[in-house]
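Quick one, what's the 3D model for this:
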Amino acid sequence: MNQLIPITTEYLTPSKTIAILNLVRFEKSKQVYVYNYEGTQFRVFESLVDLIRFFELGKEPLCSFDSEEDLDEFLEQLPFKEGKRPLNLKLNYRYRDGANYKQFGWVIFANSNSLSPREASEKLKKKLIYSEYFVPQDWDLPKLQNHSYDPEIDHEWHEFESFEWSDEEVMDKREISSFLHEIQKGYEI
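Okay, the predicted model is just below:
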């Protein structure tokens, strides 16, 4: 996890600022620039040149957020690798059979729109059965049942756990925004 160290904050107007932050992890560090527009929109830039291009040419930033919590969570996980690749999103879920044995799994989606874990969770929860369950085959996700089917204790429903930022390789060819738009809510009993 990155440590966020503020270097300076420049006030463009009383409600518009540019903060320069130093992200530190172990012995590595990286500077980022955050444009805060009235405390309601935060844009992240990896270089001063990108920040200037935003103001002069309207070039979009690495990513933007609508809440300071989402911004902080993103900056804490931002990898130090070169290039302007937004963090992917990892969908964590589990299967729990009738005997309460659990199997855990995840799928990593590309996230070029920098959708935050909170935003992705809000969109997904609207499509879950009882705000918690889904059938992975309905959404083209892997089933987590690793043993042969036992009708006494097994079922199809899996439980959504969380979304989190990830710099791991994408496992699913779908973009997270497309996935969330395409999936259908399961049937409630």
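
going forward, measure contacts and count neighbours with C-alpha atoms only.
OK.

all helices for this structure, in order.
If you assign secondary structure with DSSP state H, the helices in the chain sit at 48-57, 68-77, 117-125, 176-182.

surely residue 173 meets residue 109?
Yes: at 7.2 Å, residue 173 and residue 109 qualify as touching, with contact defined as Cα atoms under 8 Å.

Before we compare anything, build this one as well:
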Amino acid sequence: MQFKFSYMYRDGANYKNHGEVIISNPDNVSLVEALERLQLCLIDEMYFYAHTLGVPDLHFPHWNDLYDHSWHEFVALEETQEPPTVEWSISDFLNNCESLLKN
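Got it, this is the predicted structure:
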């Protein structure tokens, strides 16, 4: 069973771009454990910078310095049967996320 990591970018005018990656789970990490570890890494258990987690950036091409920001918003982590869309595993993803807390 893989994990689907769903997230979005919401700009200053509340326009949204949605994205997701399907992450393999060869170590059989439980959904509960993955979600708990992930939320501890996120800003207010919800926000993150796409480049630091290695997921595609969803910013719109037009930027307004007065209203737009650089963080993305976590939407959901769920189990899926879909094939992985990234090369790294959920363990790699969570370990990377946790290493960001130490820096």
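
Can you show me the strands along structure 1?
In structure 1, strands defined by DSSP state E lie at 3-13, 16-25, 28-37, 41-45, 63-65, 88-96, 102-110, 133-134, 158-166, 172-175, listed in chain order.

between those, which gets nearest to residue 140 of structure 1?
Each of the strands of structure 1 was checked against residue 140 of structure 1 via Cα to Cα, and the shortest separation belongs to strand 172-175, namely 9.4 Å.

re earlier: for residue 117 of structure 1, find the nearest of the strands of structure 1.
Proximity to residue 117 of structure 1 (Cα to Cα) singles out strand 158-166 among the strands of structure 1, at 4.9 Å.

rewinding a little: so which of the strands of structure 1 gets nearest residue 146 of structure 1?
In this view, the strands of structure 1 are compared for proximity to residue 146 of structure 1 by Cα to Cα, and strand 102-110 is the closest at 8.0 Å.

so the closest one matches what in structure 2?
Aligned by TM-score structural alignment, strand 102-110 of structure 1 corresponds to residues 16-24 of structure 2.

For the matching stretch, buried residues please.
By 16 or more other Cα atoms under 10 Å, the buried positions in stretch 16-24 of structure 2 come out as 19-24.

swap in stretch 85-92 of structure 2?
Residues of stretch 85-92 of structure 2 classed as buried: 89-91 (neighbour count, 16+ other Cα under 10 Å).
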